[in-house]
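Chemist: what follows is a predicted protein model with its sequence.
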Amino acid sequence: MHMRVAGIELGGTKTLVVAGTEGRIEQRIRFPTTSPHETLAQVSAALREFDAISRIMAVGIASFGPIRVDPRAADYGTILATPKPGWSGADVVGPARIRQDLPINIDTDVNAAALAEHRLGAAQGCANVIYLTIGTGLGGGILVEGIPVHGVLHPEVGHIRTRRAAGDAFAGNCPFHKDCIEGLISGPALAARFGCDPATCGPDDARWVQVARDLAELLAILILTHSPQRIVIGGGVAIGQPAILEQAGRILPDLLAGYLGDFDTARSKATLVLPKLMEDAGPIGAMLLASAGEGCTPVHGKLT
């Protein structure tokens, strides 16, 4: 009999609480991410509701970051310095512990989504996987040999500084770094860059070419540093404007400049894909974290 678990996807704009077995969502409750007090109280209430239907055996949390994911740290499960008002220092694990005996495992939302796409989605059969989300922010989850990458913190792909195109005068809007990649091509950055809601700009708008070039610069860095077999790209911007991915894929081989001799447009197309699980990648990843058990750490290439 499969273990019934719950997953929490805590995003910058919305929160999703789900329950089910073996990566299969059977119940879900969705609500906006507002203040920590209000949002986490709703999380706790949703978990209690699911637990009353049928006992929850473990919880996985896939959270926006930066967040402390080392279970040995005193501030495990705490949101670190974030531009999201009121959330710096918020404890996201405590409100989810609806029973003292309930195991809880936490990781970033993008590491969880990478895990879901690796196990059940567009990156099945790939050992090294990167999941990018481009939406309210830009984040990246990285798996090496199927294991989510941690270290001093966790990957912060969105704050990589990329090479800028000649003549591009946009200053960027990241409150920390201005023109890091998040400050150039996240949803709020595009609104500032375009002077309008980017969702209203059609795929033929010439401004998307520069966005695709910026994305291609990031992709080149990730390919050269992590050698992924698959890069899955989700989030509202990427899914809403799939032409960006196609354009970035055509630009990428030129940026690599023949250094990876067989990386042509065909290989680029095979490497860069949309998520198979779409918006369910995060919550399913959270359920997989729950199934892995509390304090999920790499030991001999396995999640234990």
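Modeler: Received, thanks. Note that the structure is a prediction, hence the values are computed from the model and not measured.

Chemist: from here on, contacts and neighbour counts on C-alpha atoms
Modeler: Noted.

Chemist: what sits against Ile142?
Modeler: Ile142 makes contacts with 111, 114, 128-131, 148-149, 155, as judged by CA atoms under 8 Å, 6 or more residues apart in numbering.

Chemist: can I assume it sits in a strand?
Modeler: Yes. The assignment for Ile142 by DSSP: H, G, I helix; E, B strand; the rest coil puts it in a strand.

Chemist: skipping adjacent residues, who's closest to it in space?
Modeler: Spatial nearest neighbour of Ile142, excluding adjacent residues (CA to CA, 6 or more residues apart in numbering): Ile130 at 4.6 Å.

Chemist: could you look up the SS state of the one you found?
Modeler: On the basis of three-state DSSP, Ile130 is classed as strand.

Chemist: what's around Asn105, how many residues?
Modeler: A total of 27 residues lie near Asn105 under the criterion other CA atoms under 10 Å.

Chemist: you'd agree Ser186 is up against Gly135?
Modeler: Yes. Contact criterion CA atoms under 8 Å: Ser186 and Gly135 qualify, at 5.4 Å.

Chemist: what residues of stretch 249-263 count as buried?
Modeler: Buried residues in stretch 249-263, counted by 16 or more other CA atoms under 10 Å: 249-253, 256, 263.

Chemist: same check on stretch 273-291?
Modeler: For stretch 273-291, by 16+ other CA under 10 Å, it's 273-278, 280-291.

Chemist: check which helices and strands the one helix or strand Gln247 maps to sits against.
Modeler: Following DSSP states H and E, one finds Gln247 within helix 242-256. Where contact means 3 or more CA pairs under 8 Å, 6 or more residues apart in numbering; DSSP states H and E, helix 242-256 is packed against helix 207-226, helix 265-271.

Chemist: circling back to that earlier point, and the gap between the residue nearest to Ile142 and Gly141?
Modeler: Distance from Ile130 to Gly141, counting by CA to CA, to the nearest Å: 6 Å.

Chemist: give me the more crowded residue out of these two.
Modeler: The neighbour count for Ile130 versus Gly141, taken as other CA under 10 Å, is higher for Ile130 (30 against 27).

Chemist: can you map out the strands along the stretch 1-150 of the chain?
Modeler: 4-10, 14-21, 24-32, 59-63, 104-108, 129-134, 138-144, 147-148 (DSSP state E, counting those that start in this stretch).

Chemist: what helices and strands are in contact with the last one?
Modeler: Where contact means 3+ CA pairs under 8 Å, 6+ apart, strand 147-148 is packed against helix 109-120.

Chemist: Pro148 is in contact with Leu115, correct?
Modeler: Yes. In this structure Leu115 lies within contact range of Pro148 using CA under 8 Å: 7.3 Å.

Chemist: in addition, the following structure is provided for comparison:
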Amino acid sequence: MYYGALEAGGTKMVCAIGDADKNIIDRISIPTGTPDQSLPAMIDYFKKYDISALGIGTFGPADINPNSPTYGSIMRSPKKDWEGFSLYKAFTDALGCLVVVDTDVNAAAWGEYLYGALKGLNSGMYLTVGTGIGGGIISDGRLIHGMEHPETGHILIPRRTGDDIPCTCRFHQSCVEGLASGPMLERRTGMKGKDIPADSPVWDLEAFYIAEALVNYTMCYSVERIVLGGGVMDNKFLFPMIRNYYTELLSGYIDMPQVKDTDTYIVPAGLEGNQGIIGAMNLF
């Protein structure tokens, strides 16, 4: 018996096969073109293994309500070719197996909860900071859903005095994604995040904005740990900066041992970048 997993990203589609115990035994990566370009290769790959079920963690916004008539469809999206496309229908029709669809960050959070930095906890959050910012939240051992996926990247946060560079979000002028994602770092410096020197003052501002968001997540979701992943967080020097600002901004309001030890409360991802595909493999 084999199982399938798909981590549908903005630049690549990672497809994987799991054995009967859901251990990944094979994977491929396919560029994210249009549905007509990308879908046939993915379907052919999964058909070779005659999988019994497929878990999909997809970029969004996506309809992840199983009771919705458009379940598994990409909603309003910057990737116009995918807008309105139903991953659920396409793979159900082609493979004839159980298909479960959730967001990519929910899949990553689930992977961290089962096998990574959130393992053994009752609650936690995974936040990716990269081209976009988004997060998955686990409470009482289950992923949080609602009307749709919680848009943690678009919470509004106060701007630091003197920061008047226009936000990269086309909807908001002070959301965490628009102020702290990779494109905003590039707008601020004219350089890709990986090329910005570690001593650049932009990192202090980056850490401040991420810390503001994390304080809000702690207040709203009361999670036992926050895991930070994504390309921006490959800059490990950001962690102590974020932790320091987090403690300062929290101002002692929450008197719990977890938040007092920020070294173990705000941590890097624990699955070497595989949390998304591992989580997708375990969505069903």
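Modeler: Yep, it's here. Note that the structure is predicted; figures quoted are calculated from it, not measured.

Chemist: drop the TM-score for these two in here.
Modeler: Scored against TM-score structural alignment, normalised by the length of the second structure, the superposed chains reach a TM-score of 0.95; 282 aligned residues with a CA RMSD of 1.6 Å.

Chemist: quick revisit: could the strands of the stretch 1-150 of the first structure be laid out in TSV, adding distance to Arg207 of the first structure?
Modeler: Output for the strands of the stretch 1-150 of the first structure, formatted as TSV (distance: least, CA to CA, whole Å):
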stretch	distance to Arg207 of the first structure
strand 4-10	31
strand 14-21	28
strand 24-32	31
strand 59-63	31
strand 104-108	31
strand 129-134	17
strand 138-144	19
strand 147-148	34
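
Chemist: ok, the corresponding residue of the second structure for Ala270 of the first structure - contacts?
Modeler: Aligning on TM-score structural alignment places Ala270 of the first structure opposite Thr264 in the second structure. Listed by CA under 8 Å, 6+ apart, the contact partners of Thr264 of the second structure are 225, 258.

Chemist: how near is Thr264 of the second structure to Phe208 of the second structure?
Modeler: Remark: distance between Thr264 of the second structure and Phe208 of the second structure (CA to CA) = 19 Å.

Chemist: repeat for Val232 of the second structure
Modeler: Distance from Val232 of the second structure to Phe208 of the second structure, by CA to CA: 14 Å.

Chemist: repeat for Arg159 of the second structure
Modeler: From Arg159 of the second structure over to Phe208 of the second structure (counting by CA to CA), the distance is 10 Å.

Chemist: when those two are compared, which one has more neighbours?
Modeler: Phe208 (23 against 17).

Chemist: name the nearest residue to that one, sequence neighbours excluded.
Modeler: Tyr245 (5.9 Å).

Chemist: next: Leu219 of the first structure.
Modeler: Per CA to CA, 6+ apart, closest to Leu219 of the first structure is Leu252, 7.4 Å.

Chemist: next step: the buried residues of stretch 273-291 of the first structure restricted to strands.
Modeler: Val273 (DSSP state E).

Chemist: show me what contacts the equivalent of Met233 of the second structure over in the first structure?
Modeler: Mapped onto the first structure by TM-score structural alignment, Met233 of the second structure lines up with Ala238. Ala238 of the first structure sits next to 133-135, 244-245 when contact means CA under 8 Å, 6+ apart.

Chemist: of these, which is the nearest to Asp168 of the first structure?
Modeler: Ile244 (17.7 Å; CA to CA).

Chemist: and the closest one, how many residues sit next to it?
Modeler: That count, for Ile244 of the first structure with other CA under 10 Å as the rule, works out to 22.

Chemist: go on, Gly162 of the second structure?
Modeler: Residues lying near Gly162 of the second structure (other CA under 10 Å) number 6.

Chemist: on the three-state scheme, it is what?
Modeler: What three-state DSSP gives for Gly162 of the second structure is coil.

Chemist: that one -> the first structure?
Modeler: Counting by TM-score structural alignment, the partner of Gly162 of the second structure is Gly167.

Chemist: so Pro32 of the first structure touches Val17, yeah?
Modeler: No. Assessed by CA under 8 Å, Pro32 of the first structure is found out of contact with Val17, at 11.5 Å.

Chemist: looking at the two, which is more packed in?
Modeler: A count of neighbours by other CA under 10 Å puts Val17 above the other of Pro32 of the first structure and Val17, at 27 against 15.

Chemist: distance check, the more buried one against His226 of the first structure.
Modeler: Distance from Val17 of the first structure to His226 of the first structure, by CA to CA: 32 Å.

Chemist: same deal with Gly158 of the first structure?
Modeler: Per CA to CA, Gly158 of the first structure is found 15 Å from His226 of the first structure.

Chemist: so the two - more neighbours on which side?
Modeler: Using other CA under 10 Å, the more surrounded residue of Gly158 of the first structure and His226 is Gly158, with 22 against 14.

Chemist: that one -> the second structure?
Modeler: In the second structure, Gly158 of the first structure lands on Gly153 (TM-score structural alignment).

Chemist: residues contacting its match?
Modeler: With contacts defined as CA under 8 Å, 6+ apart, Gly153 of the second structure is in contact with 132-135, 175-177.

Chemist: one more: Ala62 of the second structure?
Modeler: 72-75, 102-103, 148-149.

Chemist: list buried residues within these.
Modeler: 72-75, 102-103, 149.

Chemist: I'd like the residues you listed as JSON lines, with distance to Ala8 of the second structure appended.
Modeler: As requested, these are arranged in JSON lines below (distance: CA to CA, whole Å):
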{"residue": "Gly72", "distance to Ala8 of the second structure": "12"}
{"residue": "Ser73", "distance to Ala8 of the second structure": "12"}
{"residue": "Ile74", "distance to Ala8 of the second structure": "11"}
{"residue": "Met75", "distance to Ala8 of the second structure": "14"}
{"residue": "Asp102", "distance to Ala8 of the second structure": "10"}
{"residue": "Thr103", "distance to Ala8 of the second structure": "9"}
{"residue": "His149", "distance to Ala8 of the second structure": "16"}
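
Chemist: who wins on neighbours among the contacts of Ile142 of the first structure?
Modeler: Ala114 (34 neighbours).

Chemist: got the contact list for that residue?
Modeler: Contacts of Ala114 of the first structure by CA under 8 Å, 6+ apart are 129-131, 141-143, 148, 232, 281, 285.

Chemist: any chance of the residues you listed in JSON lines, plus distance to Asp205 of the first structure?
Modeler: Shown next, in JSON lines, are those (distance: CA to CA, whole Å):
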{"residue": "Val129", "distance to Asp205 of the first structure": "31"}
{"residue": "Ile130", "distance to Asp205 of the first structure": "28"}
{"residue": "Tyr131", "distance to Asp205 of the first structure": "26"}
{"residue": "Gly141", "distance to Asp205 of the first structure": "30"}
{"residue": "Ile142", "distance to Asp205 of the first structure": "32"}
{"residue": "Leu143", "distance to Asp205 of the first structure": "34"}
{"residue": "Pro148", "distance to Asp205 of the first structure": "37"}
{"residue": "Val232", "distance to Asp205 of the first structure": "24"}
{"residue": "Ala281", "distance to Asp205 of the first structure": "29"}
{"residue": "Gly285", "distance to Asp205 of the first structure": "34"}
